[in-house]
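*Asks:* structure, please.
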Amino acid sequence: MTDRRADRTEAIMRAALALAQEVGFAKLSIEAVAARAGVGKHTVYRRWPSRGLLFLDAVLTLDQHGLAHRDTGDIVADLREVMTRAADLLGRPPWGPLYQDLIGEAQHDPQVAAALNQRFIEPQTADTLARLRAARDQGQLDPDFDLDLAMEILSGPLYFRLLITQQPMTDTYIDRVLHAVFAGMSPRPDKGDTTTTR
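*Replies:* Coordinates of the predicted model:
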């Protein structure tokens, strides 16, 4: 019975993804998903109280292409690797359009927003902060730099291009972002040295 329930749940999420890619989330309905999955709509509602939460679960089943940071000892290279993967993931189907729809739904549905934050945003943030913290401990970053702010500055430009301007997130753009951020994050000269050159 458990295997059958799992199979049915998977079929419903596959149907939701397929329909969302065909007609867009705005036209997605529980009735259409149920029909595509070959189940009654009450079967869907028993698992998900709203189409937004169904859509969230369905999108998060997609492969996220290893967005965890490695620690090669080079913080810039490690961040560039993950930012490039994220840009590639979000810049093309199926992830890109589906994730944009998911972000849009989160603006209207507090449950979707909370679940998206807990299950996707927070783990990604924690992983990036852990990598930045390790780099700071290794002396690659200024010890006083605000790592939470650094995380927001690093991710902000990617979301700006994804959601607002819809310009491509190229490798060159990512390098520009990293250069701008690390100009302020690099270790500074000895703060106790007040010597001036005349």
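*Asks:* contacts and neighbour counts: CA atoms only from here.
*Replies:* Noted.
*Asks:* how far away is residue 55 from residue 144?
*Replies:* Between residue 55 and residue 144 the distance is 41 Å, computed by C-alpha to C-alpha, to the nearest Å.
*Asks:* let's compare: structure for the following, please.
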Amino acid sequence: MAKTPDASRRSDRSRRAILDAALALVGEVGYNKLTIEAIAARAGVGKQTIYRWWPSKAAVLLEASLSLAGDAAEEGGWSFPDTGDLAADLKQVLRATVDEFNDEKYDAPTRALTAAGATDPELGARFTEKLLEPQLALYEQRLRSAREAGQIAEDADLRLSVEMLVGPLTYRWLMRTAPLTHAFTDALVDRVLRGLAPH
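*Replies:* Predicted coordinates:
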């Protein structure tokens, strides 16, 4: 007796194929030339399948990037260590961020979403809420525990401190002003923590 096809498995497979196709294509052609038609053709599905799940290419790309970030977290890329050594923990996370930014698999979709979010306020807000804020919150949480342990000044502004850590890294990546290296992020951590030292 023939087995009945598992619709949910087929649906998951199609969904994954669409997300993978979006990530691959945005790296090849850029966001502006990315189309739903091209994603459908690459994924081997009909256009209507995509529109049934997402309203636009931006929405597809956002979910694809969230999925990619989830994969990175599962591989150990996005858990924030708390070994008691704040400098070492920050350096470990920022080095992993450098490695991601230098990896084409992450670089192209993140650039595309950043560019699209600059011109599409709704997408920009969703990108910030779903992808950026959860990561910044992990930094803030780690700095809070360091402040409670007396490792940084009691009056340290945690949000400003996080932005001082990730801002220069993001700027260098976005503007391509200089190579992104572990040495750069290590120096950044040392400099920021010097400013946050207890009085």
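*Asks:* could I get the TM-score for this pair?
*Replies:* Aligned and superposed, the two chains score 0.89 in TM-score terms (TM-score structural alignment, normalised by the length of the first structure); 188 aligned residues with a C-alpha RMSD of 1.4 Å.
*Asks:* before we move on, back to that, looking at residue 55 and residue 144 of the first structure, which one has more neighbours?
*Replies:* residue 55 (24 against 10; other C-alpha atoms under 10 Å).
*Asks:* contacts only, for that one.
*Replies:* Listed by C-alpha atoms under 8 Å, 6 or more residues apart in numbering, the contact set of residue 55 of the first structure reads 13, 16, 17, 102.
*Asks:* can you say which of the residues you listed are buried?
*Replies:* Buried by 16 or more other C-alpha atoms under 10 Å: 13, 16, 17, 102, out of the contacts of residue 55 of the first structure.
*Asks:* from those, which two are the most distant?
*Replies:* 13 and 102 (14.3 Å; C-alpha to C-alpha).
*Asks:* and the strands in the second structure?
*Replies:* Using DSSP state E, no strands are found in the second structure.
*Asks:* determine the longest helix present in it.
*Replies:* helix 7-29 (DSSP state H).
*Asks:* identify each buried residue in that one, please.
*Replies:* With burial defined by 16+ other C-alpha under 10 Å, the residues of helix 7-29 of the second structure counted as buried are 14-15, 17-27.
*Asks:* any chance of those residues in TSV, with distance to residue 180 of the second structure too?
*Replies:* Shown next, in TSV, are the buried residues of helix 7-29 of the second structure (distance: C-alpha to C-alpha, whole Å):
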residue	distance to residue 180 of the second structure
14	36
15	33
17	31
18	31
19	27
20	26
21	27
22	26
23	22
24	23
25	24
26	22
27	19
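*Asks:* helices of the first structure, residue ranges please.
*Replies:* Going by DSSP H, the first structure shows helices at 2-23, 30-37, 41-47, 51-59, 75-90, 95-106, 110-116, 122-137, 147-159, 171-185.
*Asks:* what does the fourth one correspond to over in the second structure?
*Replies:* The aligned range for helix 51-59 of the first structure in the second structure is 57-65, by TM-score structural alignment.
*Asks:* with the first structure superposed, average distance for the matching stretch?
*Replies:* After superposition onto the first structure, stretch 57-65 of the second structure sits on average 1.1 Å from its aligned residues (mean C-alpha distance after the TM-score superposition for the first structure).
*Asks:* for the equivalent of residue 11 of the first structure over in the second structure, what are its contacts?
*Replies:* Superposed on the second structure with TM-score structural alignment, residue 11 of the first structure falls opposite residue 17. Contacts here follow C-alpha under 8 Å, 6+ apart; on that basis residue 17 of the second structure touches 43, 44.
*Asks:* again, 10 Å this time
*Replies:* For residue 17 of the second structure, the contact set (C-alpha atoms under 10 Å, 6 or more residues apart in numbering) comprises 11, 39, 40, 42, 43, 44, 45.
*Asks:* just name the closest of the residues you listed to residue 196 of the second structure, please.
*Replies:* For the contacts of residue 17 of the second structure, the nearest to residue 196 of the second structure is residue 39 (47.0 Å; C-alpha to C-alpha).
*Asks:* my guess is that closest one contacts residue 29, does it?
*Replies:* No: counting by C-alpha atoms under 10 Å, residue 29 is not a contact partner of residue 39 of the second structure; they are 11.4 Å apart.
*Asks:* what is the equivalent residue in the second structure for residue 171 of the first structure?
*Replies:* Under the alignment (TM-score structural alignment), residue 171 of the first structure pairs with residue 182 in the second structure.
*Asks:* distance-wise, check its match relative to residue 107 of the second structure.
*Replies:* 17 Å.
*Asks:* now residue 59 of the second structure
*Replies:* 18 Å.
*Asks:* how about residue 133 of the first structure, what's its match in the second structure?
*Replies:* So, by TM-score structural alignment, residue 133 of the first structure is matched to residue 144.
*Asks:* if I pick the residue nearest to that match when sequence neighbours are not counted, what's in contact with it?
*Replies:* Spatial nearest neighbour of residue 144 of the second structure, excluding adjacent residues (C-alpha to C-alpha, 6 or more residues apart in numbering): residue 158 at 7.1 Å. If you count contacts by C-alpha under 10 Å, 6+ apart, residue 158 of the second structure has them with 137, 139, 140, 141, 142, 143, 144, 147, 164, 196.
*Asks:* for residue 133 of the first structure, see how far away the aligned residue in the first structure for residue 158 of the second structure is.
*Replies:* Aligned counterpart of residue 158 of the second structure in the first structure: residue 147 (TM-score structural alignment). For residue 147 of the first structure, the distance to residue 133 of the first structure equals 7 Å [C-alpha to C-alpha].
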